[in-house]
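Student: got a predicted model here, sequence first, then my questions.
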Amino acid sequence: SSLDEILFGEPTQPAMGRRKPYPKALSSLLRQLVYPSLAATRYLRRRRHAESDTLAVLTYHGVLPASYEAHDSFFDDAMIQADAFRRQLRFLKSNYSVITPEDCQQWLQGELRLPGGAVLLTCDDGLLNNVTAMVPLLQEEGLKCLFFLTGDSASDHPGIPWYFQLYFFLMLAPAGVSRMDFEASAIVLSLRSRAEREATWWRLMRELSKHDSKLRRVFLERLRVAAGLSENWEAAYRQDSGLRERYVPLSASDLSHLLKSDMTIGGHTLSHPVLARTTSELAWKEILEGRQALQQAVGKPIWAFAYPFGDAGSVTDREFDFAREAGYECAFLNFGGCVSDTSRHRRFALPRLHVSANMQISELEALVSGFDWSLRCWFGA
């Protein structure tokens, strides 16, 4: 459109496709002035509807339970409040065409043409709040969602995900800098401030992804002891309803509930590692056996996959090949704008749009319209 040409000229892709945050001043200007103004003129809506046969795939990570008190923005900003989710669903339903996962499947196979302004809802990680808080709101609005679950959800009593455990233990470990010997290497724990603890968590996420679940448990057990937690520390998270719904994964019985609610289940590996950091043998095992575990639990094919984290630094061409060879029909990233008629043919690197906790409706519309991604490309953000 002409406004795009005036604003963007010739866009360039951000380095490595990463969705970096805008500078703080620019972010504030966009949130408070630019996006609301463009939404009020209906430009964003016209922009989206003018693009035929394209799809905006939204990524959620769940709805915060009513009894859970959000207190950690580093973790909780990935999830959305129930009222905000309801407002977003109603807005999308009224102004766009929210399609079903099966519509998307048919479109990718070339068997269906999408309506203007098509939007697909997806949700990653498969936590208990997906069933207790998210599905009721989807049913209330008559909408469907594609839920990406790890293989842990195929079990009757899945444990709290290892990356949550790692974060909890690091937050509670004594302040300072220490070293922990692990698998012939010394892991440095820099825990002098909250910022250092958060940075150490992400560094160890990548490091521990090189190892299988058994070795990760060995490291986490040592870290639990260092943090001064008892062996039954997890009981508190299961006894409190808010903590349980926030941090505990869905179980095999919950998968049946999802299907009975007419939702669709996709794969998300066995245990949610940073795939690009794993060995080829482990990456293949995570992708293939995650699908097999879910299929055995639900008794039907699992055709869609989402890469854990889904940024450009966590996925390589190797993972694209493995997803195809494991039998999936398509696989989703977590960046890259809308799926166009061209990019839909790259079925194992389909882009998505991440929805964050405090996103206003005008921001959501900038996301769905593709305007936000074009702006990021222009800025190289």
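Tutor: Thanks, I have it.

Student: please count neighbours and contacts with C-alpha atoms only from this point.
Tutor: Noted.

Student: helices along the stretch 201-350 of the chain, start to end?
Tutor: In the stretch 201-350 of the chain, the segments counted as helices under DSSP state H, counting those that start in this stretch are 213-227, 235-239, 241-247, 252-260, 280-298, 317-325.

Student: the longest one vs helix 252-260, what angle?
Tutor: Computed by axes from the mean of the first three to the mean of the last three Cα atoms, to 10 degrees, the angle separating helix 280-298 from helix 252-260 equals 70 degrees.

Student: any idea how far helix 280-298 is from the chain center?
Tutor: Remark: helix 280-298 is offset 18 Å from the chain centroid, using Cα atoms, centre = their mean, to the nearest Å.

Student: same check on the last one?
Tutor: With Cα atoms, centre = their mean as the basis, the distance from the averaged C-alpha position of helix 317-325 to the chain average is 19 Å.

Student: same thing with the third one?
Tutor: Using Cα atoms, centre = their mean, we find the averaged C-alpha position of helix 241-247 to lie 18 Å away from the chain's own average C-alpha position.

Student: give me the most central residue, the chain.
Tutor: Nearest residue to the geometric centre of the chain (Cα atoms, centre = their mean): D124, 4.4 Å.

Student: thought F147 was touching it, still the case?
Tutor: Yes. Between D124 and F147 there is a contact at 6.1 Å, judged by Cα atoms under 8 Å.

Student: what ranges does this protein have for its strands?
Tutor: Along the chain, counting by DSSP state E, strands occupy 55-60, 97-98, 118-124, 146-149, 177-182, 185-190, 264-267, 304-306, 330-336, 350-354.

Student: below is structure B, check it against A:
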Amino acid sequence: MLSSDTKHRVFATGFRAIQAIGADRWMAPTSRGLGVILTFHHVSPDAPPAFAPNRLLSITPDFLDLTLRELDARGFEVISLDAVPERLAEPDYGPPFAVLTFDDGYRDNVAHARLVLARHNAPWTLFATSAFADQTGRLWWIELERAIARLDRIRIDIGARSVDLPARSPGEKALAFDAIYRDLRGGGEAELLARIAVLCRQAGFEPGQIASELCLSWADLRDLAKDPAVTIGAHTVSHPMLAKHPEAFAAQEIAEGRARIEAALDRPVRHLSYPVGDPGSAGPREFALARMQGFATAVTTRPGHLFAGHARHLHALPRVSINGCHQTRAALGGLLSGVPFLAWNRGRRLNVA
């Protein structure tokens, strides 16, 4: 299996090749679709340290600004998520559209992204996880990174297997993170949370402390919700990989996450983002739950652009992640053209099964 660094090098080579032959321009009318929903997480001016396995989730304010300028240069109209169903129902409307979405509810979205977005008069959606707004909840992917960053050796049991890996250098830490992340993601979420909690304590901190540092509180969200450019969406209660859990649990996470935001902000919540959002975390069962609970749209992290056929699948909408490992104009051009997704989705315009 390729390491994460190797995968990113392959992607970077592909983006440069698409740009070099101009495919991001001449293929765009066919591959681009009616529009695109972009996914962001962190926006921060801070340079990542040598060991930063979650750096793909963070971009700089300058790159966010470049993204918005590139959208404009390529003729995209930035619209709110509320407008997507109508735009998909009118395939001959005109220019392609783009929607800007930010997952989890991080403080840096307000501290750094909001200023850039306001400068461009861009509407945007923030998907809030209610346990993170409580300043609790487990941002386990960051807990895992921080634990490995502090430890010189990683000793942990995963299932019936004992893991014992060196973690002295940034390279060793990256290999340990990749190995543990891969194995834990492949199993149940209860074990994932329990094993990462063990590593947190070995590293000298308690699990569940990071949300108060990184995530917006309810007071912060109430203040943000006053901004007419901002739509607040739901991202469940505790950010679980829903498809790994019984249906009743998944339904409750979706419903309660929405209800808590509506109660705190005194406004309806019309949009849902599935945590993690890949096929192993959200599938047809979750799409049906979101539809039955009356959400106008629900978004995945399945990569792709939006086509007219998505009007019949508003609760399984794909998104395009703006990746912190690829903060280049070539990467933006490729992603906004839709060309990479022709191969990724094997020529399919819809990936909703």
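Tutor: Sure, I can see it. Just so we're clear, the structure is a prediction, and the values are computed from it rather than from any experiment.

Student: tell me how the two chains score on TM-score.
Tutor: Aligned and superposed, the two chains score 0.81 in TM-score terms (TM-score structural alignment, normalised by the length of the second structure); 336 aligned residues with a Cα RMSD of 3.4 Å.

Student: circling back to that earlier point, ok, the residue nearest to the centre of the first structure to R86 of the first structure distance?
Tutor: To R86 of the first structure, D124 of the first structure is 18 Å away according to Cα to Cα, to the nearest Å.

Student: to which residue of the first structure is V299 of the second structure aligned?
Tutor: With TM-score structural alignment defining the correspondence, V299 of the second structure maps onto F332 in the first structure.

Student: number of nearby residues for its match?
Tutor: 22 (other Cα atoms under 10 Å).

Student: residue contacts, it?
Tutor: Going by Cα atoms under 8 Å, 6 or more residues apart in numbering, F332 of the first structure touches 304-307, 310, 348-352.

Student: now do P123 of the second structure
Tutor: Going by Cα under 8 Å, 6+ apart, P123 of the second structure touches 78-80, 99-100, 117, 229-231.

Student: just the buried members of the residues you listed?
Tutor: Buried members of the contacts of P123 of the second structure, scored by 16 or more other Cα atoms under 10 Å, are 78-80, 99-100, 117, 229-231.

Student: dump those into a markdown table; add distance to G137 of the second structure as well.
Tutor: Shown next, in a markdown table, are those (distance: Cα to Cα, whole Å):
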| residue | distance to G137 of the second structure |
| --- | --- |
| V78 | 32 |
| I79 | 31 |
| S80 | 28 |
| V99 | 27 |
| L100 | 25 |
| L117 | 28 |
| A229 | 27 |
| V230 | 24 |
| T231 | 22 |
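
Student: wait, which of the residues you listed is closest to R87 of the second structure?
Tutor: I79 (9.7 Å; Cα to Cα).

Student: related to what we said a few turns ago, can I get the helices of the stretch 201-350 of the first structure in CSV with mean neighbour count and distance to F75 of the first structure?
Tutor: Shown next, in CSV, are these (neighbours: other Cα atoms under 10 Å; distance: least, Cα to Cα, whole Å):
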stretch, mean neighbour count, distance to F75 of the first structure
helix 213-227, 15, 19
helix 235-239, 13, 16
helix 241-247, 20, 11
helix 252-260, 16, 24
helix 280-298, 20, 24
helix 317-325, 17, 26
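
Student: count the neighbours of the aligned residue in the second structure for P136 of the first structure for me.
Tutor: Under the alignment (TM-score structural alignment), P136 of the first structure pairs with L115 of the second structure. The number of residues packed near L115 of the second structure is 14, by other Cα under 10 Å.

Student: likewise A199 of the first structure?
Tutor: Neighbourhood size, A199 of the first structure [other Cα under 10 Å]: 15.

Student: how about the residue nearest to R31 of the first structure when sequence neighbours are not counted, what does it touch?
Tutor: In this structure, R31 of the first structure finds its nearest non-sequential neighbour in E363, 6.7 Å apart by Cα to Cα, 6 or more residues apart in numbering. Contact analysis of E363 of the first structure by Cα under 8 Å, 6+ apart lists 31, 35-36.

Student: list the residues that contact L275 of the first structure.
Tutor: Here L275 of the first structure is in contact with 209, 283, 307-308, 314-315, 319 (Cα under 8 Å, 6+ apart).

Student: export the helices of the stretch 201-350 of the first structure to JSON lines and tack on distance to E111 of the first structure?
Tutor: What follows is the helices of the stretch 201-350 of the first structure, written out as JSON lines (distance: least, Cα to Cα, whole Å):
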{"stretch": "helix 213-227", "distance to E111 of the first structure": "40"}
{"stretch": "helix 235-239", "distance to E111 of the first structure": "45"}
{"stretch": "helix 241-247", "distance to E111 of the first structure": "38"}
{"stretch": "helix 252-260", "distance to E111 of the first structure": "24"}
{"stretch": "helix 280-298", "distance to E111 of the first structure": "24"}
{"stretch": "helix 317-325", "distance to E111 of the first structure": "20"}
